[in-house]
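> okay, predicted coordinates and the sequence, questions at the end:
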Amino acid sequence: MKIDFAKLQYQYQLYKTEIDAAIQNVLDKSNYIMGEEVRQLEDKLEEFSGAKHAITCGSGTDALLLAMMALGIRAGDEVITTPFTFIATAETIAFLGAKPVFVDIDEKTYNIDPEKIEEKITSKTKVIMPVSLYGQPSDMDAIQAIADKYDLKVIIDGAQSFGSTYKGKTDSCLGDISTTSFFPAKPLGCFGDGGVVFTNNDVLAEKIKSLRVHGQSKRYHHKYIGMGGRMDTLQCAVVNVKLKYYEKDLKLRQEVAQKYTEALKAKDFILPFVDNRTTSVWAQYSVRIQNRDEVQSKLKEQGIPTAVHYPIALHLQECFSYLGYSKGDFPIAEQVSSEIMSLPMNPYLSDEEIEYIAKQI
């Protein structure tokens, strides 16, 4: 059996007629930048998420940049975040000249450990940036309490978690600003790059809308130093179609995750943990396994692709060597990164495929 990790082509074929028509409609109008489909998508995202403002942008990375720019993050500021995430989380902090300050992770959820945040706060700290890793929000009550105590802002890196909830509220409504990504392999993906910034703050929303079009207040009048951070009309048209089926896809993802857990529960490795206050959108189904390289090699021989999200914690990446961290500084993140392995995960995995994967493992 040969397994498809994300089944993107399968999903396209499911919605092909509607997607092709939506794309053709944009081509016929040739309104490629900030066409009406952009506003249509933002309206639908606000309705789906419950957030007051959804502002589309060029990517999940752009979303993080826009969020920090809106809050005035600049050189010399410090942003507290996790070392166990995709590099964009900390890369964008450094790109603005601010300093990423890492905090080790919770051993069960793999999200930032709130109990270790307070000791890292200094007079230069401006933002706490938790990541909803693999589709599950962090412990937001604890994080928000710390932010309130020290008058800090909270930006949610929800690149993997659009549609997840914390105590019944979507993670698009958490913190001061929340972001997500529409990278094709995400639970809700477009056919290229795309992202969204969510906020319930009217002032921040207006600033973000300006920042994504080079800081314009009106055409050729620039209030801020901004960026070209718009989401293409074509990509918005694609997500407009896919969003109609997203709740159904999320339910299927839950079912796939439950079937994985049932099939693998007697095995000798660590399965994913979901806090009872949260729901996960299962961007990944990741297990921890001791002999990862050997297992990955054997599974590949049997037609089963795997991935490692992520093999090197950020504090050990060469690009962050200037921060002065060393091996052993964040032992839980380091251990998890040496053991974590993601299995094929998408809404369309069949029972037969899940059983086959479990058997081969």
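Okay, I see it.
> when you work out contacts or count neighbours from here on, use the C-alpha atoms and nothing else.
Noted.
> for the helix ranked longest in the chain, name the packing helices and strands.
Under DSSP state H, the helix in the chain containing the largest number of residues is helix 8-29. The elements that helix 8-29 packs onto, with contact taken as 3 or more CA pairs under 8 Å, 6 or more residues apart in numbering; DSSP states H and E, are helix 233-243.
> list the contacts of the helix it packs on.
Residues outside helix 233-243 that contact it (CA atoms under 8 Å, 6 or more residues apart in numbering): 15, 18-19, 22-23, 26, 31-38, 40-41, 44, 188-194.
> from those residues, which ones fall inside helices?
15, 18-19, 22-23, 26, 36-38, 40-41, 44.
> return the member of the residues you listed nearest to residue 264.
Using CA to CA, residue 15 comes nearest to residue 264 of the ones in helices among the contacts of helix 233-243, at 31.8 Å.
> coming back round to it: and which of the ones in helices among the contacts of helix 233-243 is nearest residue 181?
Once CA to CA is applied, the member of the ones in helices among the contacts of helix 233-243 that ends up nearest residue 181 is residue 41, at 13.9 Å.
> next up, the contacts around the closest one.
Going by CA under 8 Å, 6+ apart, the list of residues near residue 41 reads 236-237, 239-240.
> how does it look with 10 Å?
By CA atoms under 10 Å, 6 or more residues apart in numbering, the contact list for residue 41 reads 47, 54-56, 233, 235-241, 243.
> please apply the same query to residue 18.
So residue 18 contacts 12, 24, 237-238, 240-242 (CA under 10 Å, 6+ apart).
> closest to residue 220 among the residues you listed?
Taking the contacts of residue 18 together and measuring to residue 220 by CA to CA, the closest member is residue 237, at 27.0 Å.
> go ahead and build a ChimeraX selection from the buried members of the contacts of helix 233-243.
Burial among these is assessed by 16 or more other CA atoms under 10 Å; the matching ChimeraX selection reads:
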select :18,19,22,23,26,32,35,37,38,41,188,189,190,191,192,193,194
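> presented hereafter is structure B, for comparison with structure A:
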Amino acid sequence: MQVPLVDLRAQYLKLKPEIMAAFEEVLDSMRLFLGPRVQAFERDFAAYCECQYGVGVSSGTDALILALRACEIGPGDEVITVSNTFIATIEAIAAVGARPVFVDIDPETYLMDWQQLEQVLTPRTRAVLPVHLFGHAVEMQPVLDFARAHGLKVIEDASQAHGATYQGQRVGSFGDIACFSLYFSKNLGAFGEAGICTTNDSSLAERMRMIRDHGSRIRYKHELMGVNARLDEMQAAVLLIKMPYLDQWNAARQAHAQRYAELLQDVVEAVPVTRPWGTHVYCYYVIQVPARDQFREALAKEGIETNVHYPIPIHLQPACSIYGYEKGMLPVTERAAEHIVSLPMYPELTEEQLQLVVAAVKKNVLAGVKKM
């Protein structure tokens, strides 16, 4: 039996009748972008995140860029963030002309170590960009306290944490703006690329709406230089159908994670942890193993797909060499990148599939231990 990292087809088949009907309605109307479905999804998702405003965009990367631009962050400014993330977080900072400044991560959660924020603060610091990575919420209160004390903006990258909470409140509702990727493999995913920003600030919401639509509120009247980053009606139709299932799907992910942890915590070097103040929605199920490359090859031979999120820390990527970081400067991030591996995780994962994954992990980890 093959066990994929993510089984998108299994989810699609259950929703296919609803989705095909929605597609037909959109195509019959020929209202293809910024129409009623986009507006409905913006309202529904903002309410889900306990926010007043949602701004649908074309990708998670665009969501980050629009958020930074709306906060008037640009050339000469610095944004404190983490290197343990997908490169889109840093691309967005670079795209507005600002400079990313990295802090290291907590070795157990892989999330921003807020205790290092003061160490990297400079007169050029304009914002903090915490990343709710893998599905677990960042410890937000210290981040917010630090930002308020220094007059900084807070922009949450919640691209992997749809529905996760911090102290009982959903991520996406803490910062000045929060950004979500709705990439097709996420907990809530479109059929391709999509994203959304959430905020409680009406002026920031309005500015993002203008930027995403060529800088205009009224067609052909351009108040600022914008971009084309609009969410289209077809993707919004999919997202509206999926939204009511999100909590159910997250609960299934959490149940799978609990089973994995019960069966693997004494086998692998580390399983995911959940802090008492937060919840984890397991966009990815990330463990640590020795001899990772050999481990992945062995599982692939048994039909089990794995991945590494992410093998090269952003501060060591060739594209980021201009920022002057070198190996050894973020030791916790660098060590994690050498050991982490993601196991299959999706709501439709069956008990049989999970047991196959566990058996393969046990066999290959224990075989590796015996050889050492």
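Yes, it's here. What you are looking at is a predicted structure, and each value in this text was computed from that prediction instead of being measured.
> okay, the contacts of residue 41 of the first structure in a markdown table with distance to residue 113 of the first structure next?
A markdown table is the format used below for the contacts of residue 41 of the first structure (distance: CA to CA, whole Å):
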| residue | distance to residue 113 of the first structure |
| --- | --- |
| 47 | 31 |
| 54 | 28 |
| 55 | 29 |
| 56 | 30 |
| 233 | 38 |
| 235 | 35 |
| 236 | 35 |
| 237 | 38 |
| 238 | 36 |
| 239 | 33 |
| 240 | 35 |
| 241 | 37 |
| 243 | 32 |
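> wait, which of those is closest to residue 210 of the first structure?
For those, the nearest to residue 210 of the first structure is residue 55 (10.4 Å; CA to CA).
> which SSE is the closest one in?
strand 53-57 (DSSP states H and E).
> so how far is that strand off the chain centroid?
A distance of 15 Å separates the centroid of the chain from that of strand 53-57 of the first structure, by CA atoms, centre = their mean, to the nearest Å.
> tell me what angle the helix or strand following that strand forms with strand 53-57.
Next along the chain after strand 53-57 of the first structure, taking DSSP H and E as the criterion, comes helix 60-70. Angle of helix 60-70 of the first structure versus strand 53-57, following axes from the mean of the first three to the mean of the last three CA atoms, to 10 degrees, is 120 degrees.
> quick check: what element follows helix 60-70 of the first structure along the chain?
Per DSSP H and E, the first helix or strand lying C-terminal to helix 60-70 of the first structure is strand 78-81.
> ok, residues contacting the helix or strand just after that following strand?
With elements assigned by DSSP H and E, the helix or strand that comes after strand 78-81 of the first structure is helix 88-95. Applying CA under 10 Å, 6+ apart, the external contacts of helix 88-95 of the first structure come out as 60-66, 68-69, 73-83, 97-102, 129-131, 156-157, 159, 314-315, 319-320.
> ok, the closest residue to residue 307 of the first structure other than its chain neighbours to residue 3 of the first structure distance?
Spatially, and ignoring its direct neighbours in sequence, residue 307 of the first structure is nearest to residue 342 (5.0 Å; CA to CA, 6 or more residues apart in numbering). Distance of residue 342 of the first structure to residue 3 of the first structure, given as CA to CA, to the nearest Å: 13 Å.
> count the neighbours of residue 5 of the first structure for me.
17 (other CA atoms under 10 Å).
> so it sits against residue 354, correct?
No: using CA atoms under 10 Å, residue 5 of the first structure makes no contact with residue 354, being 11.7 Å away.
> joint contacts of those two?
343-345.
> a markdown table for these, including distance to residue 122 of the first structure, neighbour count and secondary structure?
Conversion of these to a markdown table gives the following (distance: CA to CA, whole Å; neighbours: other CA atoms under 10 Å; DSSP: H, G, I helix; E, B strand; the rest coil):
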| residue | distance to residue 122 of the first structure | neighbour count | secondary structure |
| --- | --- | --- | --- |
| 343 | 39 | 21 | strand |
| 344 | 41 | 20 | coil |
| 345 | 40 | 24 | coil |
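> let me see the ranges of the helices in the second structure.
8-29, 36-48, 60-70, 88-95, 117-120, 140-150, 202-212, 233-242, 246-264, 292-301, 331-339, 351-371.
> of those, flag the one that's most buried.
The highest mean neighbour count among those, using mean count of other CA atoms under 10 Å, belongs to helix 60-70: a mean of 26.
> that helix vs the first structure, average distance?
Its matched residues in the first structure lie on average 0.3 Å from helix 60-70 of the second structure after superposition (mean CA distance after the TM-score superposition for the first structure).
> and that helix, what other elements does it pack with?
strand 53-57, helix 88-95, strand 153-157, strand 177-181, strand 195-199, helix 202-212 (3 or more CA pairs under 10 Å, 6 or more residues apart in numbering; DSSP states H and E).
> what's the angle from the third one to strand 177-181?
Strand 153-157 of the second structure runs at 20 degrees relative to strand 177-181, counting by the same axes, to 10 degrees.
> which strands and helices sit next to strand 153-157 of the second structure?
helix 60-70, strand 78-82, strand 125-128, helix 140-150, strand 177-181, strand 195-199.
> how about the fifth one?
Using 3+ CA pairs under 10 Å, 6+ apart as the contact criterion, the neighbours of strand 195-199 of the second structure among helices and strands are helix 36-48, strand 53-57, helix 60-70, strand 153-157, strand 177-181, helix 202-212.
> want to throw the helices of the second structure into CSV with distance to residue 324 of the second structure?
Below are these laid out as CSV (distance: least, CA to CA, whole Å):
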stretch, distance to residue 324 of the second structure
helix 8-29, 40
helix 36-48, 38
helix 60-70, 23
helix 88-95, 14
helix 117-120, 14
helix 140-150, 25
helix 202-212, 31
helix 233-242, 39
helix 246-264, 38
helix 292-301, 28
helix 331-339, 16
helix 351-371, 37
